[in-house]
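Participant: Sequence and computational prediction follow.
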Amino acid sequence: MSNYPLSYKLSWLPRFLKPSLAGDISGFAPVAATLIDPPPARMVRLAFVGDISAVANRSAPQCDPAIVALLGSADLVIGNCESPVVERPSAVLGTRLGTHHAMTERFLAEALAAAGISREKLVLSLANNHVLDQGVAGFEGTVVALKRLGIRTIGTTTTGPIVKVPVGPLTIGFAAFTLWRNADEASFADRVSMQGDPERWPRDAAKGADLLCAVPHWDWEFRHFPRGETRALARHLAGHGVGLIAGHHAHVVQPVQWIGKTLVAYGLGDFLGTALARQPWPGRIGSILAVDVSADLGMRGAIAAYQLHAFMRLRAGDHERLVGVEALEGRLRGKVEGRLKAIFDGQSTAV
């Protein structure tokens, strides 16, 4: 049913229990930079968040004010809808065990409100391996529920490989796709974008977009440094006009890289926990990528500045509490800062 290599399947549990810092650590970029100074007179801010799920939450999360303010400052927030939105799961046992994802429309609405994310300023990708966890009916119900909530979606076959979204004076193109699936190929092929090769996108699909962003569900889970194949795909996307890449699926924070003029954030981690409530702590570090894009004449679509902001998901009863790293205390703060230094070469990722 799934398309994971055997070596991937065998490594899943060990890496879940102990996320890996192994891999090629060369060639990465700072977690923040100003590219246009003085800043453009007109800009739009994009905020990319990681996977959104209800697996680790029974009620809406709590979000520290700094995180709410950061997300509220964005003109558009982009994330990955890792759980089908259904009222009654069809995969009952799997949902209880956490292997099959599901969240209600009410939970999603309350979670977004708690995080300060306006639905009209939100775009969610449905291109991920869990989107058919509740079957075809669950997928179709998810599309309907998100439309009812006023949330735009990307990453489905009906929307096409690139969706253009107006953001203030700019038009941003989004190409969302998944390399992984948990269901049979035919079910995915008819509904979910798995087209990660820009050479196979329609030639004029990005016409009219000031900036083209890829939102890939890629790489192997619980590894802080992307695999060589993932970095090669990033280069391929950059070579075909993609100017910004914000990835998901690894469930841990990964580094940032410049490939020519293309900014790549390989993995943002989870925004809301997609695994067990008591997930090992490195997997509870998430991040938000804030990107300011110029709307000035002659610089339309150019990245003016960016910053990756790290946070921690703490357990609070039946839900999670999202806390900036600088607000953590004691031994946990030391561990989290040490892990981030290992990933980002000692740089600060404060919200």
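Facilitator: Received it, and whenever you're ready, just let me know what you need. All figures in this text were calculated on a predicted structure; none of them were measured in a lab.
Participant: contacts and neighbour counts: CA atoms only from here.
Facilitator: OK.
Participant: Pick out the residue nearest the middle of the chain.
Facilitator: Per CA atoms, centre = their mean, the C-alpha nearest to the average position across the chain is that of residue 50, at 3.0 Å.
Participant: residue ranges for the strands of the stretch 1-150 of the chain, please.
Facilitator: For the stretch 1-150 of the chain, applying DSSP state E, counting those that start in this stretch gives strands covering 32-34, 43-52, 62-63, 76-81, 122-125.
Participant: which residues in the chain form helices?
Facilitator: Ranges of helices in the chain, per DSSP state H, are 6-17, 65-72, 92-97, 105-115, 135-149, 185-189, 228-238, 330-344.
Participant: got the contact list for the first one?
Facilitator: Spelled out, that is helix 6-17. Contact with helix 6-17 is made by 220, 221, 222, 223, 279, 280, 283, as judged by CA atoms under 8 Å, 6 or more residues apart in numbering.
Participant: One more: the third one?
Facilitator: Counting contacts by CA under 8 Å, 6+ apart, the residues outside helix 92-97 that touch it are 89, 100, 101, 102.
Participant: Please spell out which residues along it are buried.
Facilitator: Neighbour-count burial for helix 92-97, counted by 16 or more other CA atoms under 10 Å, picks out residue 95.
Participant: Alongside the first one, take a look at this:
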Amino acid sequence: MKWARFLVALAATLAVAACDAARTPPAGAPTRSAPAASPSHSAGITLAFAGDVHFAGRTADLLRDPATAFGSISSALSAADLTMVNLETAVTTRGTPEPKEFHFRAPASVYDAVKAAGVDVVSIANNHALDYGLTGLTDTMDAARNAGMPFVGAGADAAAAYRPWITEIRGTRIAVLGFSQVSELWEEWKATDTRAGIAMTRDLPRAVAAVRDARRQASVVVVYVHWGTEGEACPPDEARAFAAEMAEAGATIVVGTHAHLLLGDGWLGNTFVQYGLGNFLWWRDDAYSNDTGVLRVTLDGSRVSKTELLPATISRRTGQPELAGAADAARIRREYAGLHACTGLAASPGPLR
């Protein structure tokens, strides 16, 4: 099934390339550098993670053809054994807007788009899944189930919201969980024993218990968190403290989004932590940054053996992420390496301090 999506993505990429060839600029016109070659895959299981996705503003019209909504980046997403993004929108036509500034919603075809791009699971633990209240959240989850799209981070009650999605790839069991650390409306939006909602980091005992339980069921545990401070390239103390709790509880990989920027990565003991993947398929030309990427993590059994960021930039015309050309890729890699300094993370795995 993953291979079939890859072929669809490849066909879409070739079609775009053919159109670009037909629009060759005249001599002397500015030209874009060719995309950097994607590094070759090493042996093992590959996981791919990308940032925040929603279909509003300039990206809304992309759903007219869900099969090509993500554009050429789909080849990088489909190539991994497991791919995950943060779906930062309510998927509904109903509900009442919540008392907040920004509201996002999309039709159910959003799930056709993420599936066609090669995404295997989405987190809906974020500060927009309940933009249209519990009615909108219920519709979001129902539409995902109808589309056959696994999701984490929300549920009809706390037991469901904190429950991992578990899959097995070539004999390795992988558990995936989603949490939000955004403070806005968190008390009203958190899942409880009697109310639907989102899995929140601020319910720390429940979050820790969920990761420990997942670790008993799987040899690899992925924790995807919506956290950080918008516009800040260094993780706040709250995010760093939660990452430490996740490492102690048995998480293998902790990744996050929300700040609209790329943040740094590193190690807490043998837990790989990535603090911010930035915007990905995005509704407007962002004042913070249009730099983004696909984080590719290679597993050797249950151990992380390699991590790398495939640099990308968000098209100012379509809002689609595109693998960066040579100059931008070099710049993003250089800047990304510098972000490690303020993470408090080690440069390599080792004993948990």
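Facilitator: On my side now, so go ahead. Remember, it's a predicted structure, so these values are computed and weren't measured experimentally.
Participant: By residue count, what's the longest strand in structure 2?
Facilitator: strand 303-314 (DSSP state E).
Participant: residues touching the closest residue in space to residue 195 of structure 1 that isn't next to it in sequence, list them.
Facilitator: Nearest residue to residue 195 of structure 1, sequence neighbours excluded (CA to CA, 6 or more residues apart in numbering): residue 177, at 5.9 Å. Contact criterion CA under 8 Å, 6+ apart gives 127, 128, 155, 161, 192, 193, 194, 195, 196, 215, 216, 217 as the residues in contact with residue 177 of structure 1.
Participant: So what's the residue count around the fourth one?
Facilitator: Residue 161 of structure 1: 27 surrounding residues under other CA atoms under 10 Å.
Participant: Contacts only, for it.
Facilitator: For residue 161 of structure 1, the contact set (CA under 8 Å, 6+ apart) comprises 155, 175, 176, 177, 193, 195, 201, 205.
Participant: quick one: what's aligned to the fourth one in structure 2?
Facilitator: What it means is residue 177 of structure 1. Alignment note (TM-score structural alignment): residue 177 of structure 1 maps to residue 179 of structure 2.
Participant: one step back: mind putting the strands of the stretch 1-150 of structure 1 into TSV with distance to residue 333 of structure 1?
Facilitator: Putting the strands of the stretch 1-150 of structure 1 into TSV (distance: least, CA to CA, whole Å) gives the following:
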stretch	distance to residue 333 of structure 1
strand 32-34	21
strand 43-52	21
strand 62-63	17
strand 76-81	26
strand 122-125	31
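Participant: Compare those and give me the one nearest residue 132 of structure 1.
Facilitator: Residue 132 of structure 1 sits nearest to strand 76-81 of all those, at 11.5 Å, using CA to CA.
Participant: Which part of structure 2 matches that closest one?
Facilitator: Alignment note (TM-score structural alignment): strand 76-81 of structure 1 is matched to residues 82-87 of structure 2.
Participant: and the matching stretch, how far from structure 1 on average?
Facilitator: By mean CA distance after the TM-score superposition for structure 1, the fitted stretch 82-87 of structure 2 averages 1.2 Å away from its aligned residues in structure 1.
Participant: Relative to the whole chain's centre, how far out is that stretch?
Facilitator: Mean-position distance between stretch 82-87 of structure 2 and its chain equals 4 Å (CA atoms, centre = their mean, to the nearest Å).
Participant: Show residues contacting that stretch.
Facilitator: 46-54, 77, 118-126, 257.
Participant: for the closest residue to residue 160 of structure 1 other than its chain neighbours, what are its contacts?
Facilitator: Distance criterion CA to CA, 6+ apart; nearest residue to residue 160 of structure 1, sequence neighbours excluded, is residue 193 at 7.8 Å. Contacts for residue 193 of structure 1 (CA under 8 Å, 6+ apart) come out as 127, 155, 156, 157, 160, 161, 176, 177, 178.
Participant: now for those residues, which pair is the farthest apart?
Facilitator: So, the contacts of residue 193 of structure 1 by CA to CA: farthest apart are 160 and 178, at 13.6 Å.
Participant: Aligned counterpart of residue 337 of structure 2 in structure 1, please.
Facilitator: By TM-score structural alignment, residue 337 of structure 2 lines up with residue 344.
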